[in-house]
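Asker: structure here, sequence nowhere to be found:
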């Protein structure tokens, strides 16, 4: 009776049924106790009655009283797909916006949530999807750093024999060729796991210098001062892979008539249509927006009579933004040059300083070196052929023919050559700047520069103002007049060379893109940190200037 006394009134008929059943059973037991057969016959009836009663009570009990287990609650984290770059962006912004450090004042960045056609869709087309002859899947692996060299043995810089091709490179490409586009996308983006990028066993990668957009975006997703509130943002980042998108205009379906679908116009349309983006742009006319473009301005150049270039830089809206490129047009005040990605991406402060220690203690047996190749069609008026002739004529010069070795995706021959050399020649390439300049810096090989636009007028955020403290300058005209590089370099004393190299080595942390550790907590600022810091300063200045103008 106590068990059922708290039950609802609609169960009252079951109480009566139970009482009658029990009374009848007891009465029969006392009255006919001498009849053992009758008692045995009634016991099953009583048990059946109790079972029926229990079943009725259970069925009539409200559902919410049957169990105290709460129903499963699903959030965005429950549906998080580790391979979706945009989804990760949302999660990280939600996390950081509420936990941003107080030091974020003036440094909060909002990453616009662009449709995938502007970034991840381009990555998914890496296997001949943008142009019929280009497969760059290996280069976008590991957040744009490229295929890692997994052990130090693979980068056998101390050995006499230089390996020009790794078996891993061939095997990796064969593996990619067998994968579906979806599988490739998962593989390439899947090892980004908040709150920090996965660290690789090796700090050396087969990095393609044109992957700057992917590298920068991946790093920015882990920037400590992200915000998901555009009203709180001090700057806005557009994760548009303009350099990858340019491929179809330079080499693909739009090459013959780029005006049909002008490069970059889709982004402008999106900025005008998306509600958040439209309002964010309106406040400062896009002056607080910035974009990373992973190619030189030559590829983004004039449209119309020009024989090359996509014309994106001619769109007025892009002139309002701060553009970060590996090379800038000196006459464009909104363009800023940041370092080419090299193959060295330290995964911790200790790995960075271990490399610096090696560079400092390396025995350099060669006076000067040149890594490159002759490309007559693109080198009109250049001095490469003259420098190559001088190097071949000298017993104290090492020439690395990158046409044969394909140096750009194999750091071993370049690093070994530069580590063993006192000076590294840096003539202009297809354009004034070269990735090789930064290869030389991280190897402690003093750059010999022949044109101001190769470095001095480009990387103002990174390079010491006094060029002679970290490099040697010989004007191109002097080479054309017959000046011998070797004679010029032999004039430098051992002491002066040591002083220059000391400054050069001190520049290493700022010109590399590390593999994702937070330099603000663990070590010196790298190229990414410096670029973000200086961009925020620029944007702050632009906003103050615009505000002052409006008050007039």
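Answerer: Arrived safely, thanks for sending. These numbers were taken from a predicted model, which means no experiment stands behind them.
Asker: make it CA atoms for all contacts and neighbour counts henceforth
Answerer: Noted.
Asker: list the contacts for the residue nearest to residue 210 when sequence neighbours are not counted?
Answerer: Excluding its sequence neighbours, the residue lying closest to residue 210 (CA to CA, 6 or more residues apart in numbering) is residue 294, at 5.1 Å. Taking CA atoms under 8 Å, 6 or more residues apart in numbering, we find residue 294 in contact with 209-213, 241-244, 325-326.
Asker: of the residues you listed, grab the buried ones for ChimeraX.
Answerer: Of the contacts of residue 294, the buried ones can be selected in ChimeraX as follows, counting by 16 or more other CA atoms under 10 Å:
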select :209,210,211,212,213,241,242,243,244,325,326
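Asker: next step: the contacts of residue 294 restricted to strands.
Answerer: For the contacts of residue 294, the ones inside strands are residue 325, with DSSP state E as the criterion.
Asker: comparison target, given below:
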């Protein structure tokens, strides 16, 4: 097997070539969009990939998971689901950071000189660096030190890069929930003990001005923004993308609703328990795909085929409000059904504009189901078929916005529209420009405005 540290060698060469851009054009297409990729010691990124055989199995208990180091294939997309597959991969979400790094290296508007950059990307594989704190109970009390070494490096290696805009032009990717990395760095007297499986990375004062792109953001912090959970679909050409969307449009959908997730019954009433109880009584209308113990994490066929046969996909919150299943459903043309706003509407404004949710999804307040006797199947069956088709078409129109296309994709696919990475980077640049203007205008209070979150580029 190839050394995983060499996986990013080719992109680094591409970066060096792309950074040499022409400044002679009268019309500069890169104005306001130049990104400098911060040069970090390998211990903050590529060297972390060396531990795949030791660290990944501790977090991959599923027997269906590929061999741990195999997940590094294709720059973090994982191995193909089938030798003949060209768009489907067994993607491990924790490897979004090296994949995102790979995609940033492909961008046209890169600046070798940080003084000429509008934004600074920090290619820190934060979730991989956090694994020891998350998996070893003996390190619980030291989890507040996650990111301390990076903070020290940024402060002392060419400190002018960080100090120029006080970090407001810096951004990084976090392949996980912001909640898992937002514990207070220091516990006050009388506070609960540190929560196992969490760190204090984004609560560190050294990073407080960074923009953090996470798979799930908290509700209030102005510096965070959620980006879609990566699915297993990563087309490399427009033809392959269109072929999949056409298949989703043509699929016969005899099943009213589907739930894909863990099937253990909760100890107290909640929306997931209500869904499982209703599905057990309405086998004529509901299909349950058992994804307990990671059964679905690396096996997209297990849930994608049933989604193609279903009109609605139920998306209840789990341990946290958001779910990867939401994006799998959109790609399959299965209309997502949400039970709380925090599940998506308040998260992914750059990718799924909040004003358009009613066009491609259904909302049923969870309290009306758990406590009010509302039947989900009856509610969904009452939606006119023409309306269901319209919502399905709108969901498929949104699909290219939430997928992560393959690195090295064709120019035709890139021109066809922005994918999840493009929208995340453009949203970040827009936010950084707003902060920079606020600093230059002497109006720092404007830094905390989030009015850009629902803007469609």
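Answerer: Thanks, I have it. All of these numbers come straight from a predicted model, not from anything done at the bench.
Asker: can you pull the TM-score for these?
Answerer: TM-score of the superposed chains, computed with TM-score structural alignment, normalised by the length of the second structure, equals 0.86; 420 aligned residues with a CA RMSD of 2.4 Å.
Asker: what is the nearest of the contacts of residue 294 of the first structure to residue 262 of the first structure?
Answerer: Nearest to residue 262 of the first structure among the contacts of residue 294 of the first structure is residue 242, at 12.0 Å by CA to CA.
Asker: chain neighbours aside, what residue packs nearest to the equivalent of the closest one over in the second structure?
Answerer: Here residue 242 of the first structure is matched to residue 126 in the second structure, going by TM-score structural alignment. Leaving aside its chain neighbours, residue 126 of the second structure sits nearest to residue 174 (6.1 Å; criterion: CA to CA, 6+ apart).
Asker: surely the one you found meets residue 97?
Answerer: Yes: the pair residue 174 of the second structure and residue 97 passes the contact test of CA atoms under 8 Å, sitting 6.8 Å apart.
Asker: between the two, what contacts are shared?
Answerer: Jointly contacting residue 174 of the second structure and residue 97 under the rule CA under 8 Å, 6+ apart are 125-127.
Asker: ok, now which ones touch the corresponding residue of the first structure for residue 164 of the second structure?
Answerer: Matched by TM-score structural alignment, residue 164 of the second structure corresponds to residue 283 in the first structure. By CA under 8 Å, 6+ apart, the contact set of residue 283 of the first structure is empty.
Asker: roughly how far is the host helix or strand of residue 283 of the first structure from the heart of the chain?
Answerer: Residue 283 of the first structure is part of helix 275-284 when elements are defined by DSSP states H and E. For helix 275-284 of the first structure, the gap between its own C-alpha mean and the chain's C-alpha mean amounts to 25 Å (CA atoms, centre = their mean, to the nearest Å).
Asker: show me what counts as buried in it.
Answerer: The neighbour-count check on helix 275-284 of the first structure (16+ other CA under 10 Å) flags 277-281 as buried.
Asker: tell me the one of these nearest residue 82 of the first structure?
Answerer: Sorting these by distance to residue 82 of the first structure puts residue 277 at the head of the list, at 25.8 Å, by CA to CA.
Asker: pretty sure the closest one is touching residue 112, no?
Answerer: Yes: the criterion here is CA under 8 Å, and residue 277 of the first structure meets it with residue 112 at 7.2 Å.
Asker: and the gap between the residue nearest to residue 210 of the first structure and residue 243 of the first structure?
Answerer: 5 Å (CA to CA, to the nearest Å).
Asker: equivalent analysis for residue 310 of the first structure, please.
Answerer: Using CA to CA, we find residue 310 of the first structure at a distance of 10 Å from residue 243 of the first structure.
Asker: just the strands in the stretch 251-400 of the second structure please.
Answerer: Applying DSSP state E, counting those that start in this stretch to the stretch 251-400 of the second structure gives strands spanning 255-261, 286-290, 310-315, 335-338, 362-363.
Asker: what range does the shortest one cover in the first structure?
Answerer: Okay, so that is strand 362-363 of the second structure. Going by TM-score structural alignment: strand 362-363 of the second structure matches residues 472-473.
Asker: let me see the contact set for the counterpart of residue 264 of the first structure in the second structure.
Answerer: Counting by TM-score structural alignment, residue 264 of the first structure corresponds to residue 147 in the second structure. Under the criterion of CA under 8 Å, 6+ apart, the contact list for residue 147 of the second structure reads 126, 201, 204.
Asker: and of those, the nearest to residue 404 of the second structure?
Answerer: The closest of the contacts of residue 147 of the second structure, once distances to residue 404 of the second structure are taken by CA to CA, is residue 126, at 19.5 Å.
Asker: right, and the closest one touches residue 177 too?
Answerer: No: counting by CA under 8 Å, residue 177 is not a contact partner of residue 126 of the second structure; they are 11.6 Å apart.
Asker: in the first structure, what range does the biggest helix by length in the second structure match?
Answerer: The helix that spans the most residues within the second structure, counting by DSSP state H, is helix 420-440. Aligning helix 420-440 of the second structure against the first structure (TM-score structural alignment) gives residues 527-547.
Asker: repeat that for stretch 305-317 of the second structure.
Answerer: Aligned by TM-score structural alignment, stretch 305-317 of the second structure falls on residues 416-428 of the first structure.
Asker: grab the nearest non-local neighbour of residue 366 of the second structure.
Answerer: Spatial nearest neighbour of residue 366 of the second structure, chain neighbours left out: residue 339 (4.9 Å); criterion: CA to CA, 6+ apart.
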